[in-house]
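Asker: I'll drop the sequence and a predicted model, then ask my questions.
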Amino acid sequence: MKVVVGLGSCGIAAGGNRVLEAIQEEVESRKIDVDVKKAGCIGMCYLEPIVDVIDDDGNKTTYVRVTPEIVKEIFEKHIEKGEVLSEHAIGEDDRSYIDGQVRIALRNCGAIDPESIEEYIEKGGYKALEKVLKEMTPEQVIEEMKVSGLRGRGGAGFPTWFKWNATRSAQGSPKYVVCNADEGDPGAFMDRSVLEGDPHSVLEGMAIAGYAIGAEHGYIYVRAEYPLAIKRLEIAIEQAREKGFLGSNIFGTGFSFDVKIKAGAGAFVCGEETALIASLEGERGMPRLKPPFPAQKGYMGKPTNINNVETFANVPWIILNGGKAFAAIGTEKSKGTKVFALAGKVKKGGLVEVPMGIPLRDVIFRIGGGIKNDRKIKAVQLGGPSGGCVPESLLDTPVDYESIVKTGAIMGSGGMIVMDETTCMVDMARFFLDFTRKESCGKCTHCRLGTKRMLEILERICEGRGEESDLELLEELAVNVKGGSLCGLGQTAPNPVLTTLRYFRDEYEAHIKDKKCPAKQCKALIAYRIDAEKCKSCGLCARKCPVNAIKGSKGQPYEIVLEKCTKCGTCMQVCRFGAVFVE
């Protein structure tokens, strides 16, 4: 009998460690032979903590939203008596969340112990590395990547084989492989989950890339805010060295490759490859002009190949299964699968890996279960602060690089934030621009000052002080910032503004002309009131109001004093009769 606990960051945050302790206590007190294991995140973050019970015949029962109290029931009924607790087991509706996916990059996440190299090997781990070292030339490896059609999953979608080939062909030695794990988009957690759940797949992918381009040194530049990912990477690197999969003379072939970890500088701009290289070298993370590209002049001025976590995680699968198998999935120009972090106003938030070409609507409704509280969907933000808002009318757009760009958004690294009718699109644009303005490194005048001026305009509009001329000025500034910025941060920072202006201009005009926020979110443009007919004069709202802004007496409807109201919403939250409303 085996019991497996999901202990990715999401599982731990939901109480996974307490569940693990409860399981260990039950095993010890009952003195039974149960193998307790841990795994990474399987992707169903909305159901954590998740516990799998696997019997001796391999039959698996998945329990969700497990607590220490439920653990006791599982041991009393399921493990000792063989009775499945159906009320705590995963339902068919939730099982479809995984069944509706095609998992390649996430193939081992949630299925193996990320701190056990033996479990990775049991799943075929390091077989791809052995294959390329013993059976393939570097040119054949690059050709296999070309056949696969794998494009960089970090956002730009550049052909992976082309970058590898350019680095291999470049003059200079030594050469370097760098994994970009500086995942800085708000709402994105794809790279983190892969590193926490299957770190060896990334190490193996990097080693294969090293062989293909002629590099012996690799670096993983990972967000310092990902302590669990760093810890598991450190364990994986040490294990791989002990097994001889990293280090000198790997598989007795004479090929040597090793990996080091560099904790990120905490700057969003370091996700841009030249800024990342500067930070890796110990300099301030600021981008530089290209060309020369990193493939010609990268880390320490030497040829350097940079791919992100998801890209490297796909490589071993492609080598073992063939480039044609990967290319058979997806569309003509966008091959394979893509991992998305599904977040926001969606019922089933978590990680999803889907074939390229699937409609956005299928991801959100068929896999994600639709919108929370069955509200209407308004838009989905793709690509994080560098992306754009795709309206409900375009949800049948297929998920591929070219189609997404046509909407004004970008694929990005895979952030997918769902917004419903209660989301103010002007405020959403303000939020993302505030983020990029703060994260600008300041090197470019257009980015440094342009984003600040755009943010000031958006803040005025949200506060009810906007003017009609502001919209024209916003668009002019956006075009200049895109055209005049040095790196991708500034070049894409205006995207949320431009797409919301394009698809939700009526909301901007309502803020400016009518001094109203249609979504009733901008505090300066709303007012809390009490419906006299619904008010039961219980006085609860007045007692809970933190600023004493509600007056009234028993038998008489209560009233909100607008001059004193801070619009915190407490009155609406505590009212049991639906008497408080926003206008």
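Answerer: Arrived safely, thanks for sending.
Asker: going forward, measure contacts and count neighbours with C-alpha atoms only.
Answerer: Will do.
Asker: what about the most centrally placed residue in the chain, which SS state?
Answerer: Centroid check for the chain by C-alpha atoms, centre = their mean gives Ala188 as the closest residue, at 2.2 Å. Going by DSSP: H, G, I helix; E, B strand; the rest coil, the secondary structure assigned to Ala188 is coil.
Asker: mind listing what it touches?
Answerer: With contacts defined as C-alpha atoms under 8 Å, 6 or more residues apart in numbering, the neighbours of Ala188 are 340-341, 384, 413-416.
Asker: of these - the most surrounded one?
Answerer: Neighbour count (other C-alpha atoms under 10 Å) singles out Ser413 as the most crowded of the contacts of Ala188, with 31 neighbours.
Asker: then this one, side by side with the first:
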Amino acid sequence: MSVATEEGGTARSGAPGAADGGADKLLSPVLSAFWDEPEPWKLATYLRHEGYLGLRKALAMQPDDVIAYVKDSGLRGRGGAGFPTGMKWQFIPQGDGKPHYLVVNADESEPGTCKDIPLLYANPHSLIEGIVIACHAIRSQHAFIYLRGEVVPVLRRLHEAVREAYRAGYLGSDILGSGVDVELTVHAGAGAYICGEETALLDSLEGRRGQPRLRPPFPAVEGLYACPTVVNNVESIASVPVIMQRGKDWFKSMGTEKSAGFTLYSLSGHVARPGQYEAPLGITLRQLLDLGGGMRPGHRLKFWTPGGSSTPMFTEEHLDVPLDYEGVGAAGSMLGTKALQCFDETTCVVRAVTRWTEFYAHESCGKCTPCREGTYWLVQLMRDIEAGTASMGDLDKIADIADNINGKSFCALGDGAAAPIYSSLKYFRAEYERHITEKGCPFDPAKSTLWADSEATA
């Protein structure tokens, strides 16, 4: 089996440094099963690996039966919130006389998250097949893929895959003689983090400035062009074909009781072999680090994020927390996008949180006052703390500002900006205080550089 790496190649589960003997049992190659084959993005390659067989089964079923099947499989959204996919499809009203739309959220912007882009680059037909199944289920004739415009190679490859699918009869009119019609549009966004929020994405897709909408009405009732719309993550939709092909019981045999199936974990930071590791939900970071060769030589884990920078951070004491929705939630964080950013003891927590806070302040759309004003002042205070010019009272001040942002915005960007603040204060308040008492950062910046060569900084 193969695991895609950040360098664009692959690392194999049996490679030196992987967990001897146990790697194949821990990992579950499904979406990434043939990423290391020559031209895995081609239709011919996909067809050799049971491609479009799930679609044939789905088209032989009634739309409501497809929804019920996906719902019974236990598939939950892989974009962050973990909402049951089949239930989201079920919310679409029927017999309303309006067009229905499916929108695939491929605007992967969360710091540390890098699963959807490699998936689209290496296996785009899994998404296309899933889109047709989903459109059949919700009775939609038009689907959209909203992709980040910066990833031009992925955009080109996705366009070519769509052309292949049209030529082969998997898109267009009367798909495989079923009477089902599906048109697919690939839309390149302009690169705004806020457009990863589903209602802001819909505004952007309609040609307006991407800003979150007030809900209700929810997208399932009044979404794209004021019509019923389902918005799903890339990995969520790409997981549907194999569920239809191999069965819901097969899918439920992996993962945990409430978090079923397999998923892609993005392992990055101060680790020996960063990359994508596809495993059942419920695996632990300790196990993933064993597969990834551990932390860089001579260093130990200090803190990490379970779902990207917008989720409360964890420490070494959380190495054995099950990485599923319930386990991570019970430990005080969120599984999110499974972006496991690992930082060793050379990293200054204050510096890391400051950089994340700068990112959220920059990406705030400005619609909500708590987020717009709060992130600005958080940046000012965090910079003062990092520089050693703040006072002890400023620590309570940033905690208070974070509390005034959390849960008080139209979307989750405000929550994401507050999460690193209050979680880092919880675990590393003494480090914040050192910056103030020592009038500056006690860490050597050269040794804190995340992408420095491990031998140079060991």
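Answerer: That came in fine, so what should we check first? Predicted, not measured: the structure shown is a model, and the values here were computed from it.
Asker: picking that back up, and which of the contacts of Ala188 of the first structure is nearest Gly490 of the first structure?
Answerer: Gly384 (13.4 Å; C-alpha to C-alpha).
Asker: what's the match for the closest one in the second structure?
Answerer: Under the alignment (TM-score structural alignment), Gly384 of the first structure pairs with Gly308 of the second structure.
Asker: so its match sits in a strand?
Answerer: No. Going by three-state DSSP, the assignment for Gly308 of the second structure is coil, not a strand.
Asker: not counting its neighbours along the chain, what's nearest it?
Answerer: Leaving aside its sequence neighbours, Gly308 of the second structure sits nearest to Ala339 (C-alpha to C-alpha, 6 or more residues apart in numbering; 4.6 Å).
Asker: wait, that neighbour touches Pro306, no?
Answerer: Yes. Ala339 of the second structure lies in contact with Pro306 (C-alpha atoms under 8 Å); the separation is 6.0 Å.
Asker: quick one on the thing from earlier: sitting in helices, which of the contacts of Ala188 of the first structure do you find?
Answerer: Assigned to helices by DSSP state H, none of the contacts of Ala188 of the first structure qualify.
Asker: what's the most distant pair in the residues you listed?
Answerer: Phe340 and Gly384, at 11.3 Å, using C-alpha to C-alpha across the contacts of Ala188 of the first structure.
Asker: overlap of the contact sets of those two?
Answerer: With C-alpha under 8 Å, 6+ apart, Phe340 of the first structure and Gly384 have common neighbours 188, 415-416.
Asker: want to throw these into TSV with distance to Ala156 of the first structure?
Answerer: Formatted as TSV, those follow (distance: C-alpha to C-alpha, whole Å):
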residue	distance to Ala156 of the first structure
Ala188	16
Gly415	14
Met416	16
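Asker: for Gly210 of the first structure, state which of those residues is nearest.
Answerer: Relative to Gly210 of the first structure, the closest of those is Ala188; by C-alpha to C-alpha it sits at 27.5 Å.
Asker: what's the matching residue for the closest one over in the second structure?
Answerer: Counting by TM-score structural alignment, Ala188 of the first structure corresponds to Thr113 in the second structure.
Asker: what do you get for Asn249 of the first structure?
Answerer: Using TM-score structural alignment, the partner of Asn249 of the first structure in the second structure is Asp174.
Asker: now do Pro199 of the first structure
Answerer: Aligned partner of Pro199 of the first structure by TM-score structural alignment: Pro124.
Asker: equivalent analysis for Glu283 of the first structure, please.
Answerer: In the second structure, Glu283 of the first structure lines up with Arg208, judged by TM-score structural alignment.
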